[in-house]
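Participant: need a 3D model of the following:
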Amino acid sequence: MASILSGCRRCRPAGFVFAHVRRVEQQGYPAGRIIYEFSPVWQRKTFLLQFLIKILRWTVANIYVLINLSISNAWLAASIHANQQLLAAHNIDLVPFDSANADFVPFNISFWYASAGEPLSPALTEKLDTVQSSLDAGRSVLFLGQSADLNIQKNFFAFIQKYLCTEIHSVIPLIIMGKPTLCMEFWWQATPQGVSENLADKWINYAKNTSQLVLQAQDEWDKERLILIPYLHDAITQNSITEISYLVFKLLGIDDIPHIAAPLPFYYFTNTASALRLLEARQVRHNDWPPLDNTSYMAALQKLDQNWGPEPYSPLSYRQALLENGREDQRKLENLLDLPAHSLDAPDWYGTLPEMDASMSLKSERLHAFAETLTPPMRNILLQRFANDHDFLSEDQKALASALAAMEGTEFKRIEEAQEQPVLTVLTMTRNHEKYIGSCIEGVLAQKTDFPVRHLILDHYSTDDTPQIINQYAREYPSIRPVLLNNYHCIYQNVHDLFIRCNSEYAALCDGDDYFIDPCKLQKQMDFLKSHPRCSLCFHPVAVVFEDGQEPGVFPSRDMLPRGIREEYYLSDLFKGNMIQTNSVVYKWRFRDGLPAWFRHDLCPGDWYWHLLHAEQGKIGFLPDIMSVYRRHGSSLYKYSFINRLEHRRKFGMAELETYHAVNEHFQDRYLLPLAKLANGVLCDFLEIFMKEGDKHFLDLACESYPKFGKFFLSQLTLTNQPPVAQEVPK
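Facilitator: Below is the predicted model:
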């Protein structure tokens, strides 16, 4: 019988001692199920402890804090996340996760990085209210997270002390400690874009001072409520995660067998560099289309990963430095965990095996073994992914594509070779538009043209049914090419990932919540651009529809058009304001050969910037027909611009100033004056916020960050109400 704690003699909740947890197989349970049985010496104390925990949990709401400083961190959190209903049935609620990352990193990150000395954001206030509601209802709560930084952990503890009633509710930390050496290796794996020297030195400092995290927790909370759990495995496997999951649920007073989450397609779920590279290879620039069964993919990868042996990412010199400088702290940690000496020693390879050279090709035998492990449908989906985005394949993806094609007995070819190349591409960005995306797609499909059209639709990790709707259309219409981002990346990365895939001669824009209403729109605009060769883009007015019942409008209105309605406008006209609604424009696409290094994909509003870059190369054509609909609804990006101007400026004002600054940099001050006048609109609103509310943060930050605009703004200010002149009081 194997001890999962490998010699741990003391996990100490509420003054009691656990010892020698053994793994036994029992009849009646599925193969591989692990049931925990405590050694006879401690069975009576264990039974009493579990009884007291259950009584306490149902009478007083506790605040459980699971801090996992081991390589099991992400997978254990995913398994706890998968057992929310089981926890709820035992009167324990999970603290709300950060929604953008919950599927991949189910931690309470926003709480860990909050400061007890700073005002709470609205989003964090809402999460905190949810936690307090659970506690008020007599339900315990469970925080998930960790940080190797002492200051961050200290701030988190202070945050709990300040905002939750710790004098009423007991705080019970459960701290899982793994081998610090392996934790550093996993941090390295999770940073494939590269680790700077400063960051590497910081990680070594964290890893060689791990015992301080335990001591700090002991100083902050009642030692007798602190539960220390060693995790001594050198790799993450289904069995090791099963063991630690069962133990954690036992310590929470839950005897039911928890569901163990399947490994997620994310960092921290693989052990070797080869497996991590093959994990990344399944998507070309984050595109998760056509849909792939990630659970089966990870199962196939893990089956081989366990036998591929150690392949460290971290440089050998850093590992040797940690071994040399971390010995004393390791002994302290072993004493705190009541472990025998050397229990936390690194595996033998740690101080001798060189780091894997990322520039070296993946071993062909591993590629073919992996291709053989995949099912034929999975191989075909991967080949289609690689064909769709052939121009962006990494060396690993090219090698995997060859191995897959060889397994299928086919030749790897681009899909485009068998399809008519588009003359115009409609570019759509969407997120959580399940109510609208169908109208957008139907509007493009209804277009009557004498040239081929492709519809590129990028979904930015929607949490509703938007991706499923897009996929359903794509199966029926080959002209639709989805780009389904698999994670919530930097909010403006979607622009880059969409634009680099467009290499047609012309491009049109239509966001996922807007749509075309004239079936001849694209043909009319193409005909116009061909008959007006001096124009590099053209646009038309759009109908503006408000979902809240406001009277529909037209954009741009006549008074927004510089010099009235004309057939052609100039670049200088566009500097007076953005008169071109996104879904009205067609460009002579200037980025057919890819995006230049200077292109800013992170600007908001981005469409005005794109219009300017195309207008730099020719005139702006105008067609008077209304041919599209622009929706205004409660979840639209600029929802406050027509409702609450100052709220809109709080949210987007600094981003708008950054756009003006980026445009000025691009045009090298040639249009500084009109840009400064546009910036005045933002700065005036910041001034109004200061005068009405006394909050000068926005105004100070804007003038400090953009001194050219700030200087111009101050030069334009005039005082309309002069303060009264003090008069001498007669004696």
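
Participant: CA atoms for contacts and neighbours, from now on please.
Facilitator: Will do.

Participant: all the strands of the stretch 301-450 of the chain, residue numbers only.
Facilitator: 424-430 (DSSP state E, counting those that start in this stretch).

Participant: so which bits of stretch 534-550 are buried?
Facilitator: When neighbours are counted by 16 or more other C-alpha atoms under 10 Å, the buried residues of stretch 534-550 are found to be 535, 536, 537, 538, 539, 540, 541, 542, 543, 544, 545.

Participant: and for stretch 680-699?
Facilitator: For stretch 680-699, the neighbour count (16+ other C-alpha under 10 Å) marks 680, 682, 683, 685, 686, 687, 688, 689, 690, 698, 699 as buried.

Participant: secondary structure for those - can I get that in TSV?
Facilitator: Conversion of these to TSV gives the following (DSSP: H, G, I helix; E, B strand; the rest coil):
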residue	secondary structure
680	helix
682	helix
683	helix
685	helix
686	helix
687	helix
688	helix
689	helix
690	helix
698	helix
699	helix
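
Participant: closest one of the residues you listed to residue 48?
Facilitator: Nearest to residue 48 among the buried residues of stretch 680-699: residue 698, at 58.0 Å, using C-alpha to C-alpha.

Participant: I'd say that closest one and residue 684 touch.
Facilitator: No. Because the distance of 10.8 Å does not satisfy C-alpha atoms under 8 Å, residue 698 is recorded as not touching residue 684.

Participant: and the buried residues of stretch 534-550, which is closest to residue 176?
Facilitator: residue 545 (54.3 Å).

Participant: hang on, the closest one packs against residue 553?
Facilitator: Yes. Applying C-alpha under 8 Å as the test, residue 545 and residue 553 come out as touching, 6.8 Å apart.

Participant: and residue 608, what does it touch?
Facilitator: By C-alpha atoms under 8 Å, 6 or more residues apart in numbering, the residues touching residue 608 are 578, 580.

Participant: skipping adjacent residues, who's closest to residue 450 in space?
Facilitator: Using C-alpha to C-alpha, 6 or more residues apart in numbering and skipping the chain neighbours, the partner closest in space to residue 450 is residue 523 (7.5 Å).

Participant: contacts for the helix or strand harbouring the one you found, please.
Facilitator: Assigning secondary structure by DSSP states H and E places residue 523 in helix 521-531. Residues outside helix 521-531 that contact it (C-alpha under 8 Å, 6+ apart): 447-450, 535-539, 586, 621, 623, 627.

Participant: what sits up against the following helix or strand past it?
Facilitator: Sequence-wise, the next helix or strand downstream of helix 521-531 (DSSP H and E) is strand 535-539. Strand 535-539 is contacted from outside by 525, 528-529, 568, 580-581, 584-588, 611, 614-615, 617-623, using C-alpha under 8 Å, 6+ apart.

Participant: one more, so I can put them side by side:
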Amino acid sequence: MSKLFKSPKLVIWMVTYNHEKYIEQAVESIMAQQTNFDFQLFIGEDCSTDNTRNICLELKNKYPDAIKLVLNNKNIGSNKNGMSMYDLCYKSNAKYIALCEGDDYWTDSFKLQKQVDFLEANPDYEVCFTNINIINDKGEETKEQLITTSPKTTYTQKDLPLRVPTLTRVFKNRDFSNLQIAPGMDTIILLYQAQFGKIKYIDEITGTYRQHDSGAYTSKSKAKRKEHNFLTLFGCLQLLKPPLLYKYYGMLFKKLVELKRLNSALFKKRQSQLKKEYKSKKSSFSKKEQRNIAIGFLLLKTPFFEHSKLLSKVILILLNRKFIY
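Facilitator: Model (predicted):
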């Protein structure tokens, strides 16, 4: 990739922070892509405290035309950094965007070509993703493939939330700047994208997800991870209308049940947040749905369930039956 890409067909979104051990492999796996179209890598380096920035500068020098490197003057956090890079990708006027974080990497040199070929041939699809394997910090494989069963290969908004590996996604370029920032923006963005078209799963492994203790999600405590999941689903509410809105309330109740067993203070805070939101959306639900949501809040008051795995399991089953299945 030696020529200047004035108008690439595809841009790759990448964010990185303290990835000195991984960033070179991530970038080189992208530079190894074989395509019949131009692409460019956009890297947002978030003021790392290790040698990540220097490595990024070296890679920029190695691939001056293929990499656009953004060096933040101060650390702004993964969500703001990510949304800033989405905005730059959107303004590139590329037709498609692909995702890969700085601690993951691609393993199929024809990954982009396969996914773009599909999207070009199927304009009613908005997003295309594939399978991955998982390794630990030592590079040892811990999971041969993330998705072990796939009953179908086409999904719509009603199927969400869905396990869609971030590092494999390729999608049409859209403006995400009006979305409210929340943990798990990849989940919220996918929900937004599903308004415009279908989601395609290609049953091939094209990348590797690296699980390590310093990851943005894995470094959190178990309670904080549950809160993260709650806030992700809560952030989805901004995009939902009945009947999907009702389903997501059920999932939020389930996250609160799990959170109550781990941290009562976080549980109370997020329960209060959901109650306030419900009051503003109550008229969106049918009378039957309103009754079931009231039951959901009552179930959260069940005494001592946070100390009983069996009682918690019973409550989760009831929530599934009332809201989801």
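
Participant: work out the TM-score between the chains.
Facilitator: Here the TM-score of the superposed chains, computed with TM-score structural alignment, normalised by the length of the second structure as the reference length, equals 0.80; 281 aligned residues with a C-alpha RMSD of 2.3 Å.

Participant: re the thing from before, how about JSON lines for the buried residues of stretch 534-550 of the first structure, with distance to residue 496 of the first structure added?
Facilitator: Formatted as JSON lines, the entries for these read as follows, by distance: C-alpha to C-alpha, whole Å:
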{"residue": "535", "distance to residue 496 of the first structure": "25"}
{"residue": "536", "distance to residue 496 of the first structure": "21"}
{"residue": "537", "distance to residue 496 of the first structure": "20"}
{"residue": "538", "distance to residue 496 of the first structure": "22"}
{"residue": "539", "distance to residue 496 of the first structure": "23"}
{"residue": "540", "distance to residue 496 of the first structure": "25"}
{"residue": "541", "distance to residue 496 of the first structure": "27"}
{"residue": "542", "distance to residue 496 of the first structure": "26"}
{"residue": "543", "distance to residue 496 of the first structure": "28"}
{"residue": "544", "distance to residue 496 of the first structure": "27"}
{"residue": "545", "distance to residue 496 of the first structure": "29"}
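
Participant: off-centre distance for stretch 120-136 of the second structure?
Facilitator: Centroid displacement of stretch 120-136 of the second structure relative to its chain, using C-alpha atoms, centre = their mean, to the nearest Å, is 13 Å.

Participant: can you check stretch 680-688 of the first structure too?
Facilitator: 32 Å.

Participant: that one: average distance to aligned residues in the second structure?
Facilitator: Relative to the matching residues in the second structure, stretch 680-688 of the first structure has an average distance of 2.0 Å after the fit, by mean C-alpha distance after the TM-score superposition for the first structure.

Participant: helix, strand or coil for residue 70 of the second structure?
Facilitator: Per three-state DSSP, the secondary structure class of residue 70 of the second structure is strand.

Participant: gap between the equivalent of it over in the first structure and residue 388 of the first structure?
Facilitator: Using TM-score structural alignment to pair residues, one finds that residue 70 of the second structure aligns to residue 483 in the first structure. Using C-alpha to C-alpha, to the nearest Å, residue 483 of the first structure is found at 10 Å from residue 388 of the first structure.

Participant: more crowded one of the two?
Facilitator: In terms of neighbours (other C-alpha atoms under 10 Å), residue 483 is the more surrounded of residue 483 of the first structure and residue 388; the figures are 29 against 23.

Participant: okay, and the closest residue in space to the more buried one that isn't next to it in sequence sits in which element?
Facilitator: Closest residue to residue 483 of the first structure apart from its sequence neighbours, by C-alpha to C-alpha, 6+ apart: residue 458 at 4.5 Å. Residue 458 of the first structure is located in strand 453-460, with elements delineated by DSSP H and E.

Participant: buried ones in stretch 583-601 of the first structure, by neighbour count?
Facilitator: In stretch 583-601 of the first structure, the ones that count as buried by 16+ other C-alpha under 10 Å are 583-592, 595, 600-601.

Participant: where exactly do the helices run in the stretch 151-300 of the second structure?
Facilitator: Shown for the stretch 151-300 of the second structure, the helices assigned by DSSP state H, counting those that start in this stretch span residues 185-193, 222-236, 244-260, 264-281, 287-300.

Participant: where in the first structure does the shortest one fall?
Facilitator: So that's helix 185-193 of the second structure. The alignment of helix 185-193 of the second structure onto the first structure (TM-score structural alignment) spans residues 606-614.

Participant: what's the mean distance for that stretch versus the second structure?
Facilitator: With both structures laid over each other, stretch 606-614 of the first structure and its partner residues in the second structure are 1.2 Å apart on average (mean C-alpha distance after the TM-score superposition for the first structure).

Participant: thinking again about what came up before, which position in the second structure pairs with the residue nearest to residue 483 of the first structure?
Facilitator: Residue correspondence to the second structure (TM-score structural alignment): residue 458 of the first structure is matched to residue 44.

Participant: from residue 271 of the second structure, how far out is that match?
Facilitator: 35 Å.

Participant: who has more neighbours out of those two?
Facilitator: Neighbours per residue, other C-alpha under 10 Å: of residue 44 of the second structure and residue 271, the larger number sits with residue 44, 27 against 20.

Participant: residue contacts, the more buried one?
Facilitator: Residue 44 of the second structure neighbours (C-alpha under 8 Å, 6+ apart): 14, 15, 16, 69, 70, 71, 72, 81, 82, 85.

Participant: which of these does the first structure keep?
Facilitator: Compared against the first structure with both residues aligned by TM-score structural alignment, their matches' C-alpha atoms under 8 Å, the contacts of residue 44 of the second structure retain 14, 15, 16, 69, 70, 71, 72, 81, 85.

Participant: just the residues you listed now: which is nearest residue 216 of the second structure?
Facilitator: residue 16 (10.5 Å).

Participant: that closest one maps to what in the first structure?
Facilitator: Aligned against the first structure - with TM-score structural alignment as the criterion - residue 16 of the second structure pairs with residue 430.

Participant: thought its match was touching residue 457?
Facilitator: Yes. Using C-alpha under 8 Å, residue 430 of the first structure is in contact with residue 457, at 7.4 Å.

Participant: ok, how many other residues are close to the residue nearest to residue 373 of the first structure when sequence neighbours are not counted?
Facilitator: Nearest residue to residue 373 of the first structure, sequence neighbours excluded (C-alpha to C-alpha, 6+ apart): residue 300, at 6.0 Å. Using other C-alpha under 10 Å, the number of residues around residue 300 of the first structure comes to 18.

Participant: residue 300 of the first structure touches residue 370, doesn't it?
Facilitator: Yes. Using C-alpha under 8 Å, residue 300 of the first structure and residue 370 qualify as a contacting pair, with a distance of 7.2 Å.

Participant: which residues in the second structure does stretch 239-252 of the first structure align to?
Facilitator: Using TM-score structural alignment, none of the residues of the second structure align to stretch 239-252 of the first structure.
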